[in-house]
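Asks: any chance you can model this:
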Amino acid sequence: MRIVVAIGGSILLKTYDAQRFQEYSDILKDLSNEHEIFIVVGGGKPAREYIGVARDLGAGEAKCDDLGIEVTRVNAKLLLLALGDYAYQKVPHNFNEAQEYSASGKIVVMGGTEPAHSTDAVSAILAEFVQADMLINLTSVDGMYTKDPNKFDDAELISEITATDMMDFIRNQDVKAGTYEFFDFTAIQMIKRSNLETVIANGFEPQNLIKAINGEKIGTRVISD
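Replies: Coordinates of the predicted model:
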């Protein structure tokens, strides 16, 4: 299968050490023996902190986005270090480059692309661009909830949802740079129009990536309308 995996920056850099990078590297190396793998890495806390400084300096949202994109590319380079020869050792800056690098037969790792696109959106657009069989989004929660599980004890996990219902759910959410808490609208639009099999799961457990690929019941699965 051709698989696009989005890994939140907060997953990889929660403790600012190499452990999570190494854990994912070991899994991705094994998966690459059977699957064609593209990775999109988010910015996480480092991006949010830099963006906060930029806003304090009076930067507009596009410039804040641009700064966040640079951080995602640094995070991508760290994952490339962990993957070594299993990955193409250059971070693509756009989708054409990502597809070009994949011709090497190696794992492709990228960050953001341009302002106004979160890495969630980048992963969904990339999946459409390369005609992926599956998109897996590894985030800091177990999947999509009825409300923010970090704030509400009665939040319930949604095991399955259509892309249309998900679009309705997130339609009014804030989309400022560095504030994408779950999935942004562009990402869902891509999933809907491509009828793309998508799983959203907790990335703090790297084994969830394997479970999602194997079709195990985990996280939130976005189903066809």
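
Asks: CA only for contacts and neighbour counts going forward, please
Replies: Will do.

Asks: next helix or strand past the host helix or strand of I136?
Replies: Per DSSP states H and E: I136 is located in strand 134-139. Scanning forward in sequence from strand 134-139 by DSSP H and E, the next helix or strand is strand 144-145.

Asks: this protein: helices as residue ranges?
Replies: Using DSSP state H, the helices of the chain run over 9-12, 19-31, 44-56, 61-83, 95-102, 119-129, 163-170, 185-194, 207-213.

Asks: so which of the ones you listed is nearest I223?
Replies: Nearest to I223 among the helices of the chain is helix 163-170 (6.8 Å), distances taken as C-alpha to C-alpha.

Asks: returning to that earlier point: closest to G178 out of the helices of the chain?
Replies: helix 44-56 (5.3 Å).

Asks: quick one: the closest one to chain centroid distance?
Replies: Distance of helix 44-56 from its chain centroid, counting by C-alpha atoms, centre = their mean, to the nearest Å, is 19 Å.

Asks: one more, for comparison:
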Amino acid sequence: MKSVVISLGGSIISGDRLDIGFMKRFSNMMEQSRAFGKVGIVVGGGRLARNYISDLRETGTNDIILDEIGINATRMNALAMTTFFKNCNLKIPTTINDAAELSSNYRFTIMGGTEAGHTTDTVAALLAERLGAKVLINATSVDGVYTDDPRTDKNAKKIGNMTYDEAIALSLKKSIGAGPNVFMDLTSLHIAKRSGIRIFVIDGRKLEDYASIVEHDTCTGTVIL
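Replies: Below you'll find the predicted structure:
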């Protein structure tokens, strides 16, 4: 069994309403699989966060406050996710160290964001580093890393394998300009590189990919190592 950290994109579970069906399927798959050891799950804010942030940004609200609102949205989604797990924490940790301490008591440790300026991908990378997990699954609404946004560019091509440096260069390129669409932020990629954490970027709704990653080190998305 392997220790794994999952960055679970908020867009997967939080649309106009919570996707309760997916949350049930996801938790059942995770709990029933014998491939997973200790698992950390960092949940994103999804539409709940985006709606608040976009509306308040128009009023000139301070970015630190917007970050705090986003963090609270991630924690709400994380708390909602705990409803569907049997062996997990019931109180959402607010720091990496708190999460690491909880992991000694639970098979599944579920959390949201921690502090302003840190994305949930960065939190997931830090949690993986703290727990000594060498696998980070970035479960998104896109089935891997593409040369461009496949939702707007029909010529965008999926990249099967990347080095850390290639991923960092692409993330940097996508971070420039208005409304960047970045598959992972630079900080999370640098953390993974320094600790040798393998990253698997997948469509988080494809449940079969999770076990394939842990059992065979393969997925239908993108591998970064």
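
Asks: could you tell me the TM-score of the two chains?
Replies: TM-score for the superposed pair, counting by TM-score structural alignment, normalised by the length of the first structure: 0.92. Supporting figures: 221 aligned residues with a C-alpha RMSD of 2.0 Å.

Asks: just to revisit the earlier point, so which of the helices of the first structure comes closest to L157 of the first structure?
Replies: L157 of the first structure lies closest to helix 163-170 among the helices of the first structure, at 13.1 Å (C-alpha to C-alpha).

Asks: what's the mean deviation for the closest one versus the second structure?
Replies: Mean deviation of helix 163-170 of the first structure from its aligned counterpart in the second structure after superposition (mean C-alpha distance after the TM-score superposition for the first structure): 0.9 Å.

Asks: contacts for stretch 127-147 of the first structure, please.
Replies: 1-8, 10-11, 95, 99, 120, 123-124, 149, 155-159, 182, 190-191, 194, 196-204, 209, 212, 219-220 (C-alpha atoms under 8 Å, 6 or more residues apart in numbering).

Asks: no no, stretch 167-174 of the second structure
Replies: By C-alpha under 8 Å, 6+ apart, stretch 167-174 of the second structure touches 180-186, 189-190, 224.

Asks: please apply the same query to stretch 92-104 of the second structure.
Replies: Contacts of stretch 92-104 of the second structure (C-alpha under 8 Å, 6+ apart): 38, 40, 75, 78-79, 89, 109-114, 123, 126-127, 130-131.

Asks: what's the angle between the strand holding I136 of the first structure and helix 185-194?
Replies: Relative orientation of strand 134-139 of the first structure versus helix 185-194 (axes from the mean of the first three to the mean of the last three C-alpha atoms, to 10 degrees): 160 degrees.

Asks: can you give me how far strand 134-139 of the first structure is from the chain middle?
Replies: With C-alpha atoms, centre = their mean, you get 6 Å for strand 134-139 of the first structure.

Asks: mind reading off the mean deviation between it and the second structure?
Replies: Comparison of strand 134-139 of the first structure with the second structure after fitting gives an average deviation of 0.6 Å (mean C-alpha distance after the TM-score superposition for the first structure).
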